[in-house]
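S.K.: Got a predicted structure here, sequence first:
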Amino acid sequence: MVRWEPGAKVRLQAAALDLFAAHGFEQTTTAQIAQSVGLTERTFFRHFSDKREVLFYGQELFLQAFLDGIDAAPSDAPTMAVVASALHAGTSLFPEERRPYSRLRQTVIDANPALEERETHKMSGLATTVAEALRQRGIPEPTATLAAESGGTVFRMAFAQWIRDGETRALADIATDLLAELHNLTAEELAPPA
């Protein structure tokens, strides 16, 4: 019988990611993941419902960070300032030491269409959650949905840039730059079609 050791969830996550990257997501079993860190498959299932959850664990914390950022914004803040506050809070979950893990995780996701679909669904859920929180602040439609979808787009683009090889800026800084770019784009005068 394997003796209980602290940090099993983190060890399982790290081992799973390494195995997925080396052998492929579909080719890696939960038993292999558990055995690679000296645990049983039963222990694996105490922490994760299936091997996909290893890659997507913590989604509630991710969403909550954005909601906390919305709550932290002053009650009279303009809509996009509220979105900026949400982005700042969300990006705080990704410190520099997490960048190598995030890069490897994205490589595994990009190699598997079902995982890509799950990631897309996760980001869609983010926009839905943020839009609902904006509506609860009294921001009407379609403004709430436009702002939430824009914030989601900024986060996705910033994250993709953050995990690129050679990128050294903090995720929060990239998101801030992209949000400023979005502001500049929307501030341009719209010319009627010719």
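M.R.: It's in. Numbers count the residues shown, from 1 in each chain.
S.K.: CA only for contacts and neighbour counts going forward, please
M.R.: Noted.
S.K.: Can you show me the helices along the protein?
M.R.: 8-23, 30-36, 41-47, 51-56, 59-72, 79-91, 99-110, 113-136, 143-162, 171-187 (DSSP state H).
S.K.: and among the ones you listed, the most buried is which?
M.R.: Across the helices of the chain, the average number of neighbours (mean count of other CA atoms under 10 Å) peaks for helix 79-91, which reaches a mean of 22.
S.K.: Figure out which of the helices of the chain is closest to residue 194.
M.R.: helix 171-187 (19.6 Å; CA to CA).
S.K.: quick one: the closest one to chain centroid distance?
M.R.: Mean C-alpha position of helix 171-187 versus that of the full chain (CA atoms, centre = their mean, to the nearest Å) differs by 18 Å.
S.K.: any residues touching it, and which ones?
M.R.: Residues outside helix 171-187 that contact it (CA atoms under 8 Å, 6 or more residues apart in numbering): 84, 87-88, 91-92, 94-95, 151, 154-155, 157-159, 161-162.
S.K.: mind giving me a markdown table with the helices of the chain and columns for distance to residue 194?
M.R.: Below are the helices of the chain laid out as a markdown table (distance: least, CA to CA, whole Å):
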| stretch | distance to residue 194 |
| --- | --- |
| helix 8-23 | 51 |
| helix 30-36 | 59 |
| helix 41-47 | 59 |
| helix 51-56 | 47 |
| helix 59-72 | 40 |
| helix 79-91 | 30 |
| helix 99-110 | 41 |
| helix 113-136 | 34 |
| helix 143-162 | 26 |
| helix 171-187 | 20 |
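S.K.: next up, a second structure to put side by side with the first:
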Amino acid sequence: MVVAAVDLFTEQGYDDTTVAQIAARAGVTRSTFHRHFADKRDVLVAGQETLSTLLTEGITEAPADAGPLEAVAAGLERASGALGQGDREFGQRIKAAVAASAELQERDALKSVGLAAAMTAALATRGVPDPVAHLAAELGVLAFKRGYAQWSEGDGADGLAHHVLAALSELHGATSLLGRPAAESADESQGAR
């Protein structure tokens, strides 16, 4: 049903796509659609629960002496390992559908909030203080989004985990520039490239 929905969103736009059309394209009834999704917006967050579970398992199972970002990296690596070539190709289609709809952009933002909350809770369980857990989780979400975008737009030679962990490392490095004047931060950021 997710593929059918994204195909229709891409072909005719989100607003012009109905649940009945999605169900027909997927070869199911409307009632079957509604057993899985409350509405057509929920199609976008299909798999979020699984992704949250993989992220939290990776964080929970990270070595006891791992710092917060190391634990987040373990979660990102676990989640990235579950996504394959089909997800890479599908990601571009989802990105196009989201870009064309304010309603889907809102749902995508809520998905990010949910992933950050799951990682924050997993870090808190490890004893990470609240502000640090929130910051590490938000960096994790941003790294996942940046890495996923690079991976889905690339040739797929490097795996998703490579891109996500590189993005996390880059973001971690960027945090050291937060307390510096803008010109100094820009100079150092350019030097890092």
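M.R.: Great, that's in hand. These figures come from a predicted structure and were not determined experimentally.
S.K.: for the helices of structure 1, which one sits closest to residue 193 of structure 1?
M.R.: Closest approach to residue 193 of structure 1 among the helices of structure 1 is made by helix 171-187 (16.5 Å; CA to CA).
S.K.: That closest one relative to helix 79-91, how many degrees between them?
M.R.: 160 degrees (axes from the mean of the first three to the mean of the last three CA atoms, to 10 degrees).
S.K.: List the contacts of the equivalent of residue 97 of structure 2 over in structure 1.
M.R.: Using TM-score structural alignment, the partner of residue 97 of structure 2 in structure 1 is residue 108. Neighbouring residues of residue 108 of structure 1 by CA under 8 Å, 6+ apart: 17, 20, 21, 24, 25.
S.K.: What separation is there between the last one and residue 53 of structure 1?
M.R.: Residue 25 of structure 1 sits 12 Å away from residue 53 of structure 1, going by CA to CA, to the nearest Å.
S.K.: before we move on, the earlier item: quick check: the farthest pair among the contacts of helix 171-187 of structure 1?
M.R.: 95 and 151 (19.4 Å).
S.K.: so what's residue 83 of structure 1 closest to, chain neighbours aside?
M.R.: Nearest-residue entry for residue 83 of structure 1: residue 151, 6.1 Å, with adjacent residues in sequence omitted and distances by CA to CA, 6 or more residues apart in numbering.
S.K.: Give me the aligned partner of that neighbour over in structure 2.
M.R.: Checking TM-score structural alignment: residue 151 of structure 1 goes with residue 140.
S.K.: my guess is its match contacts residue 72, does it?
M.R.: Yes - between residue 140 of structure 2 and residue 72 there is a contact under CA atoms under 8 Å: 6.1 Å.
S.K.: Which one of the contacts of residue 108 of structure 1 is nearest to residue 59 of structure 1?
M.R.: Checking the contacts of residue 108 of structure 1 against residue 59 of structure 1 by CA to CA gives residue 17 as the nearest, at 16.9 Å.
S.K.: need the contact list for the closest one.
M.R.: 55, 104, 105, 108.
S.K.: how about it, what's its partner in structure 2?
M.R.: Alignment note (TM-score structural alignment): residue 17 of structure 1 maps to residue 6 of structure 2.
S.K.: Find the nearest non-adjacent residue to the spatially most central residue of structure 1, please.
M.R.: With distances taken as CA atoms, centre = their mean, residue 62 lies nearest the centre of structure 1, 6.3 Å away. In space, residue 62 of structure 1 comes closest to residue 90 once its chain neighbours are excluded; the distance is 6.5 Å by CA to CA, 6+ apart.
S.K.: Next one: the residue mapped onto the one you found from structure 2 relative to residue 104 of structure 2, how far apart?
M.R.: Using TM-score structural alignment, the equivalent of residue 90 of structure 1 in structure 2 is residue 79. Look at residue 79 of structure 2 and residue 104 of structure 2: by CA to CA, they are 23 Å apart.
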